[in-house]
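Trainee: below are the sequence and a predicted model; questions follow.
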Amino acid sequence: MADGTTHFSRRNLLFAGGAVAAGLTAGGLSWALGAGADEQDDAGPVAAGPMAGAFDMRTGAQLLAPTPLFNATGPQSFAFDDTNGQVYVLQTVEGGIRLDGEEDPLDSGDRKTSGDMCLTRLSSSGKTLGHMYLRGFGHGISCGVEPTGQRTYIWVEGRADAESGYGRTVVRVPFKDGSVLDSSDESVRHFDPVPGSTDVSPALDLPGGRVLVSHEEDGVHRFSVYGTADFLEGRFDAAQTLRAGVQVKQEEWFQGCALYGDHVYVLTGGPYTGKSGDNPRKSGGNTYVSAIDVRTGKAQGRHHVTVAPDLVYREPEGIAVSMAGGRPALCIGFSVKAQDRRELALYRFTA
């Protein structure tokens, strides 16, 4: 959410180190792309077209009308539990509430810096089915949902940086309605696949049995792909590691990522500005979905998303793949303004 704090400037800087060349790591061993690939990467992101990876971005349709979440703040990311027909949505905790163990209510700025998040569970029609608070975890740029028997596990960032409020590790915790969970709780297991990295956030590819970790390392924004079983066993030899800058422009705001099939999908953009601003409504917005091939590290499609131009505010917030009905759909979330809160709207794009 664009709020005038330093949090968004950090997103903006994520791509600064990787805006020219693409790097790829296979099986934990670094290797260089061929000359032809280097020449393409130096040319910058590929031209916008109808396809982003496997998805036709002309097929946009509303999946969920603007829907309130448990807190009044805007959504940050979402993920699907297609087994149970549910959507889980992360947002920062709103100001003015007091959680268990707190002496006084905290304002929204303190919540963001502390990495305090609210997780809302929605039905496919947008009805609130439950919530929990994740205190000290992060900002919620992306997340994953793993239904397992009677439990549903949430994959999120953890151990929020004390200055930025963004996570430094990956955690997998069970959803427990109405609970307040601290990142420092002894029940929380932290995975640290790239020690020393910052702005860490995970996403899941359930059909492919893979974990995607977005992270910044040495000033470069990277995406690393792991087998889920290996990841849970603490084996962090990435199958692939990609630089974001092969496809995304340096000045763009990172708003989430997803992994499906042969591609990492990256969402960027900001809210509408006034007529004299750099992103007025008449421009169609600055939301883009870009795809990177995990096998080669090359750009594989980039699309200017102009769906739902009349949404009030319309800030892109989160990207995920749904497999409902057995057909994959790439879904984009928008934060929209209601009278006294922000709400989530979802749009889907099919292959």
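Mentor: That came through fine.
Trainee: when you work out contacts or count neighbours from here on, use the C-alpha atoms and nothing else.
Mentor: Will do.
Trainee: pull the contacting residues for the nearest residue in space to F80 that is not next to it in sequence.
Mentor: Nearest residue to F80, sequence neighbours excluded (Cα to Cα, 6 or more residues apart in numbering): V87, at 4.6 Å. Neighbouring residues of V87 by Cα atoms under 8 Å, 6 or more residues apart in numbering: 78-81, 121-124.
Trainee: put this next to the first one:
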Amino acid sequence: MLPVNVSRRHLFTIGAGAAAAAALAAEPAAAAEGRFQLTAPSTSLIWKKPLYDETVMQSFAFDNRNGHIYTLQVKNGSGSNAAGDLCLTKLSLSGSILGHMYLMGFGHGVQFGVEPSGSSAYMWTETDGVSDGDSSRGTRLARFKFVNGQTLTTSSSALTKHTPIPGVRNVTCTIDPSTNRLVMRYYDGSTFHFAAYNLADVKAGSYEPIFHIAQPSGLGTFQGYAAYGNFVYFLTGTAYSDDNPPPGNTYITCLDLRTGAQVQRARTEAGRSLDFREPEGMGIQIASGQPRLCLGLASGVAGARLASIFYKSQMI
């Protein structure tokens, strides 16, 4: 059953034709129709870098204005996963640690977004995590300014919380730098969905989605997503194991936000030589005015995990 404030007309459609025309007209021409070629080779951006804590990187996002990478991971310490305690690390584009924050009780960190603001940056993350005894998942979104060394709880006054769709769980988001849209992923009790909003509308407390589509099931373990133009890309797969030897089972899938159709799916062998090699997170980097579709990979041994990021830049 859909949440009460989401009508079925929003699924797989943006509604009226006038709204569609307005949404497309607001986008750069290349972003409106172009998408990344998932079979194109991948290039390394950062390779085997430590984060502030030593756990597996869960996700990452770019501040394309100020040239920074932010990552989320479960905070060091027994019980942090079930409690939803996260570590947020700020990195240079070469992977050097520039700062960190702790987010207590927020969730699992599957994906998040960064909103640049002058020389500062605001994070958009899940919050109000609910634990199943093993891990915690967010139920709302939170916006807050990155402040090096600060620890936030779910009741901190620094948070501005948003509930675009009440009563759902596994709530996460990403921000498309080409359209300034916030794309939220959530679970309604039976199906995962992606809902795209104008970021400015969400900040103003208006939650009418531009696009609203269902995520196909049965494609593997979900590990992160990114949006660019009219498309959302998501990462699936698991770490190397006896049952998943190299080159592994890491795939990128592209969905059309306008229709929900799957338009491409391809396995990636980026970072094939890494040990452990678990896919973790996606993001859009803008480099010299050109977009890059980035994917993250965790490596190393337990207690000393490392993060690598690769990108694809070929558009079709």
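Mentor: Cool, the structure landed. Since the structure is predicted, the reported quantities are computational estimates derived from the model, not experimental observations.
Trainee: PyMOL command for the buried members of the contacts of V87 of the first structure?
Mentor: Applying 16 or more other Cα atoms under 10 Å to the contacts of V87 of the first structure leaves a buried subset, and the PyMOL line that selects it is:
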select buried, resi 78+79+80+81+121+122+124
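Trainee: before we move on, back to that, map the residue nearest to F80 of the first structure onto the second structure.
Mentor: With TM-score structural alignment defining the correspondence, V87 of the first structure maps onto I69 in the second structure.
Trainee: please apply the same query to I141 of the first structure.
Mentor: Match for I141 of the first structure (TM-score structural alignment): V110.
Trainee: thinking its match is in contact with T172, fair?
Mentor: Yes - the pair V110 of the second structure and T172 passes the contact test of Cα atoms under 8 Å, sitting 6.9 Å apart.
Trainee: residues of the top helix by length along the second structure that come out buried?
Mentor: Longest helix of the second structure, by residue count under DSSP state H: helix 17-25. Across helix 17-25 of the second structure, burial judged by 16+ other Cα under 10 Å covers 23-24.
Trainee: to which residue of the first structure is L86 of the second structure aligned?
Mentor: By TM-score structural alignment, L86 of the second structure lines up with M117.
Trainee: contacting residues for that match?
Mentor: So M117 of the first structure contacts 90-93, 111, 133-140 (Cα under 8 Å, 6+ apart).
Trainee: what's the burial count for the closest residue to it other than its chain neighbours?
Mentor: Leaving aside its chain neighbours, M117 of the first structure sits nearest to T92 (4.3 Å; criterion: Cα to Cα, 6+ apart). Residues lying near T92 of the first structure (other Cα atoms under 10 Å) number 29.
Trainee: now swap in S217 of the second structure and tell me
Mentor: 10.
Trainee: do the one 5 residues further on as well
Mentor: Residues near F222 of the second structure, counting by other Cα under 10 Å, number 19.
Trainee: what's whatever residue of the first structure lines up with it in contact with, if anything?
Mentor: Using TM-score structural alignment, the equivalent of F222 of the second structure in the first structure is F254. By Cα under 8 Å, 6+ apart, F254 of the first structure lies in contact with 11-12, 14, 266-269.
Trainee: hang on, the earlier thing: can you list which of the contacts of V87 of the first structure are found in strands?
Mentor: The strands, defined by DSSP state E, take in 78-81, 121-123 from these.
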